[in-house]
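K.L.:
Next input, structure requested:
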Amino acid sequence: MSDSDGAGKWEIAVAVSDVKAGEPVGCSLRQHEIAVYLVDGTYYATSNICTHEQALLTDGFLEGCEIECPLHGARFDIKTGEVLSSPAETDLETFRTRVVGDHIEVLLPE
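P.N.:
Sure thing, here's the model as predicted:
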């Protein structure tokens, strides 16, 4: 069960052991496709769908805090969701994360 946080609800996304540095992991939570990343000891979460095309970002390439879409090379900052290169023009949705026990939780909007 998830605790409410006023701005949303915490949901268990993935096990801590499933997320390795440089290897994003995807999951489905309610109507959201989520990508979870580990960079420099910090977990981040974004939408897993490129805003330019319907491609899974977890099939792309992660370098530092930048994820590159596998279809057309659009790049995004995983910390802010900001578009860093075309052809994408719309930022990614980002989600707060926290570690609880052996799981990574993501704060989803209500």
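K.L.:
Could you use CA atoms for every contact and neighbour count after this?
P.N.:
Fine.
K.L.:
what about residue 58, which SS state?
P.N.:
Assigned state for residue 58: helix (three-state reduction, DSSP: H, G, I helix; E, B strand; the rest coil).
K.L.:
Which residues are in contact with it?
P.N.:
Residues in contact with residue 58 (CA atoms under 8 Å, 6 or more residues apart in numbering) are 23-26, 35, 48.
K.L.:
Quick check: the gap between it and residue 100.
P.N.:
From residue 58 across to residue 100, the span is 23 Å (CA to CA, to the nearest Å).
K.L.:
returning to that earlier point: and which of the contacts of residue 58 is nearest residue 66?
P.N.:
Using CA to CA, residue 24 is the member of the contacts of residue 58 that lies nearest residue 66, at 11.2 Å.
K.L.:
hang on, residue 82 packs against residue 89?
P.N.:
No: counting by CA atoms under 8 Å, residue 82 does not reach residue 89; the two are 9.2 Å apart.
K.L.:
Let's see this one next, to set against the first:
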Amino acid sequence: MMIPACLLVDLPRGEAYRLDIDPPVSVFHTDDGEVFAIDDTCTHQDASLADGWLEGCEVECPLHASKFDLRTGAVDAPPAKRPVRTHEVLVQDGMIYVVPSTDAPNLPPCVAARLAGGPA
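P.N.:
Now for the predicted structure:
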């Protein structure tokens, strides 16, 4: 399933767009013109990676400065220990589409409980 995120022209290089699905996904347009999508929630605590700082193919969480590789989801700097999930991105006719991963997300416990219907 392809989910339309936004038009490529509406996402400037060096910026991110948050796709409000469960769980949310961040779409990043790097300074080099590449487009990546990862889970929006930091695996350490409940913080939006779309609000973080983008440098090259790496995003820094705005809460505790964990860094994630946009290409692989790998943790590049602690305190996060688990990677974020990556998603396939397609650009067709100027529209950015995200194909959500079927892998289980690595969410912090408070977010996982909220999505499961439990206390946050």
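K.L.:
Just put the contacts of residue 58 of structure 1 in TSV and tack on distance to residue 95 of structure 1 and neighbour count.
P.N.:
Formatted as TSV, the contacts of residue 58 of structure 1 follow (distance: CA to CA, whole Å; neighbours: other CA atoms under 10 Å):
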residue	distance to residue 95 of structure 1	neighbour count
23	18	18
24	14	25
25	14	20
26	13	23
35	10	24
48	11	26
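K.L.:
ok so, going back, when residue 82 and residue 89 of structure 1 are compared, which one has more neighbours?
P.N.:
Set residue 82 of structure 1 next to residue 89 and count neighbours by other CA atoms under 10 Å: residue 82 wins out with 18 against 13.
K.L.:
who touches the more buried one in this structure?
P.N.:
Going by CA under 8 Å, 6+ apart, residue 82 of structure 1 touches 76, 90-92.
K.L.:
Now list the buried members of the residues you listed.
P.N.:
76, 91-92 (16 or more other CA atoms under 10 Å).
K.L.:
Need the residues you listed in a markdown table (columns: distance to residue 17 of structure 1 and secondary structure).
P.N.:
Output for those, formatted as a markdown table (distance: CA to CA, whole Å; DSSP: H, G, I helix; E, B strand; the rest coil):
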| residue | distance to residue 17 of structure 1 | secondary structure |
| --- | --- | --- |
| 76 | 25 | strand |
| 91 | 28 | coil |
| 92 | 25 | coil |
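K.L.:
ok, so of those, who is nearest residue 11 of structure 1?
P.N.:
Nearest to residue 11 of structure 1 among these, counting by CA to CA, is residue 92 at 19.2 Å.
K.L.:
Now the residue mapped onto that closest one from structure 2: closest residue in space, sequence neighbours ignored.
P.N.:
Superposed on structure 2 with TM-score structural alignment, residue 92 of structure 1 falls opposite residue 84. With sequence-adjacent residues excluded and distances taken as CA to CA, 6 or more residues apart in numbering, residue 84 of structure 2 is closest to residue 73, at 4.7 Å.
K.L.:
That'll do, ta.
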